[in-house]
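A.B. asks: Have a look at this prediction, sequence included:
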Amino acid sequence: MSRATLTASRTSHTRRPALRPTRHAVPWLLGAAVVGVQIAFPLTGGGTPAMTVAAVVLFALASVGHALLTRGPAAAAALVLVAGGGGLLVESVGLATGLPFGEYRYSGSLGAAVLGVPLVVPAAWTMMAYPALLVGRRLARALPLRWGHLTTTLLGAWALATWDVFLDPQMVEAGHWSWLDPTPALPGVPGIPVSNFAGWLLVALVMVALLDRVIADRPAADDALPLVLWLWTFLSSVLAAAVFFGRPSVALVGGVLMGLVGVPLIVALRRHGPDLRPRVLRRR
């Protein structure tokens, strides 16, 4: 190798690491803003509608931005279409028919709506569906099972659906929506029908399965952000329900259900870090 070629190679290698943190700074800044807004929730008695919308929008932008930067425009577009568009569709059907969640009504406190559904709601599906997908993939890598997409779908869907055990009681108490018949309730979560959790799980299974097919499972060295945001949501929700919102039973039930994937995720990350590369690539 000539001296000029060696110098150019060294220059190229020294420049690349400097570009990557800069390119990925925006999603991390958005994620930090999410944490900041959510920390303020209990300090304001459960937050305001503006804070709720801000937290969801910032989180959704962080998820879409991360998908864009690590997996490309097609992945970001697929996320918005499947999670955002799918969330809007299923919520509008739910309002009209009561399926699959049960009969409920929005109060109008969450701002602009389409088909009766506040736009922040499909944004909420988008913000959590992406981290849930990556949680499912990360845990699927750590299991000895070789069920491929099925393992990811089951784990990712559980990671998404169990979040609602915390979300729904908080939003109902804040007056953002209400249930026409909240019985029978999920044990330990009064005021929220068990049909809602069943509906969330059904929708999450379909949504995560689709996302797992359309968003490439490619190597990514910086998938820490969505995993950290999912874990933050899990741990902070338990703390907020138990300490700040006076719902110890919700903290217990939600903590156990969400912890079925949350605790193994923490163990996997402590052992191996946020490595999401397919096994066949790690063997090389």
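C.D. replies: Right, received. Where do you want to start?

A.B. asks: make it CA atoms for all contacts and neighbour counts henceforth
C.D. replies: Fine.

A.B. asks: residue ranges for the helices of the protein, please.
C.D. replies: Counting by DSSP state H, one finds helices in the chain at the ranges 3-23, 25-43, 49-71, 73-79, 86-97, 120-142, 149-161, 164-173, 194-214, 224-239, 248-272, 279-282.

A.B. asks: structure B:
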Amino acid sequence: MNQTEIAQGQELADTWIAPALWVLAAASVLSHVVSIVLHLPQVVAGAMLALSLMLFGLLHGRATYGWRGIVWFIAVCLGVSNLFENLSILTGFPFGWYHYSDAMGPRLFLVPLLIGPAYFGVGYLSWTLARAILGDESGRLNGILSFATPVIASFIMVSWDLTIDPMMSTITGNWIWHRGGSYFGVPLVNFLGWYLTVYVFFQIFALYVRRARPAPRHLLGYWAAPMFAYTSIIVAPVLGLLLDSQSASLADPAGQLWQVSDIRAVTALVGLFTVLPFWLVAVFRIAARTGPTAR
């Protein structure tokens, strides 16, 4: 196959990948909304969100890093996250002592299968937001970007966990913290462990990208589609607060009582003042670079 035929094949692929990204971005938003409104079982809601975001990351990543690059991202993300999750369940490092309940479905070793795709889906969006904030148009992570991008992406990723962990553990019991914790039943060390875990796989991928030198194919909506997909993460805690009128109290394994309404309110505020600002900075940075021709 000559270069002309390869280029034609890439252009043909781009014609369906661009609209597919918008469909998947919309699916991620709708899956969050529908799961909250209809109170779907966690395994169903998690599967819907993880699948839509994983497919989104796969296609958008293909446009940025090629198939080899995005498959490497997936392999490193799933490998590192599963390793650290299993390690913590067995030893308490790096997240603390916990275990998953049966509500999350089948497992890979001690970790539900849904956890890996969620790491990748949200991880890829966090990575893309970090690129947008740092002005990485080329995807090649030149100079300090190969270290700055993992640092910023990790903070973005942990801000998401701040909005979901109290709800998923203390309220729905998808995972159980054996000794409770000061953040609505979640130990503070969990968030340090999260930062370490995601930083490790982001940094490994950054070093790969620096060597691979990708040449992104900027599809129509290349930046706008992931910004839209990420709105599901912003909307979810706020929608949960507005639609959940429970006044019950719950006890964590340490015996500490927590009000459901307080958990909902605080995680919504955390989302508004951590997750949303990252998204706004990324959007403003993209708008400043592209002006009236923003894609």
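C.D. replies: Here it is on my side, so go on. Worth saying up front: this structure is predicted, and the values here are computed from it rather than measured.

A.B. asks: so what number do they get for TM-score?
C.D. replies: Here the superposed chains carry a TM-score of 0.80, computed using TM-score structural alignment, normalised by the length of structure 1; 255 aligned residues with a C-alpha RMSD of 2.7 Å.

A.B. asks: just to revisit the earlier point, now render the helices of structure 1 as CSV, adding mean neighbour count and distance to A185 of structure 1.
C.D. replies: As requested, the helices of structure 1 are exported to CSV (neighbours: other C-alpha atoms under 10 Å; distance: least, C-alpha to C-alpha, whole Å):
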stretch, mean neighbour count, distance to A185 of structure 1
helix 3-23, 11, 46
helix 25-43, 17, 25
helix 49-71, 20, 25
helix 73-79, 19, 31
helix 86-97, 19, 18
helix 120-142, 25, 22
helix 149-161, 24, 16
helix 164-173, 18, 11
helix 194-214, 20, 5
helix 224-239, 20, 19
helix 248-272, 18, 12
helix 279-282, 9, 42
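
A.B. asks: Please identify which of these is closest to W179 of structure 1.
C.D. replies: W179 of structure 1 lies closest, by C-alpha to C-alpha, to one member of these: helix 164-173, at 8.2 Å.

A.B. asks: Could you point out the longest strand of structure 1?
C.D. replies: The longest strand of structure 1 (DSSP state E) is strand 189-193.

A.B. asks: Quick one: list the elements packing against that strand.
C.D. replies: helix 164-173, strand 177-179, strand 185-186, helix 248-272 (3 or more C-alpha pairs under 8 Å, 6 or more residues apart in numbering; DSSP states H and E).

A.B. asks: ok and it relative to helix 248-272, angle-wise?
C.D. replies: Per axes from the mean of the first three to the mean of the last three C-alpha atoms, to 10 degrees, the angle that strand 189-193 of structure 1 makes with helix 248-272 is 90 degrees.

A.B. asks: List of residues touching stretch 148-157 of structure 1?
C.D. replies: Here stretch 148-157 of structure 1 makes contact (C-alpha atoms under 8 Å, 6 or more residues apart in numbering) with 132-137, 139-140, 145, 201, 204-205, 207-209, 212-213, 261.

A.B. asks: ok, 7 Å please
C.D. replies: Stretch 148-157 of structure 1 has contacts (C-alpha atoms under 7 Å, 6 or more residues apart in numbering) with A132, L133, V135, G136, R137, A140, L201, A204, L205, V208, A209, D212.

A.B. asks: Could you do stretch 123-131 of structure 1 as well?
C.D. replies: 56-57, 59-60, 63, 79-80, 83-84, 87, 160, 208, 226-227, 230.

A.B. asks: cutoff 8 Å now
C.D. replies: Identification of contacts with stretch 123-131 of structure 1 by C-alpha under 8 Å, 6+ apart yields 56-57, 59-64, 79-80, 83-84, 87, 160, 204, 207-208, 226-227, 229-230.

A.B. asks: Which part of structure 2 matches it?
C.D. replies: Using TM-score structural alignment, stretch 123-131 of structure 1 lines up with residues 117-125 of structure 2.

A.B. asks: start to end distance for stretch 109-119 of structure 2?
C.D. replies: With C-alpha to C-alpha, to the nearest Å as the measure, stretch 109-119 of structure 2 spans 17 Å from end to end.

A.B. asks: coming back round to it: just name the closest of the contacts of stretch 148-157 of structure 1 to T48 of structure 1, please.
C.D. replies: Nearest to T48 of structure 1, judged by C-alpha to C-alpha, of the contacts of stretch 148-157 of structure 1 is A132 at 25.9 Å.
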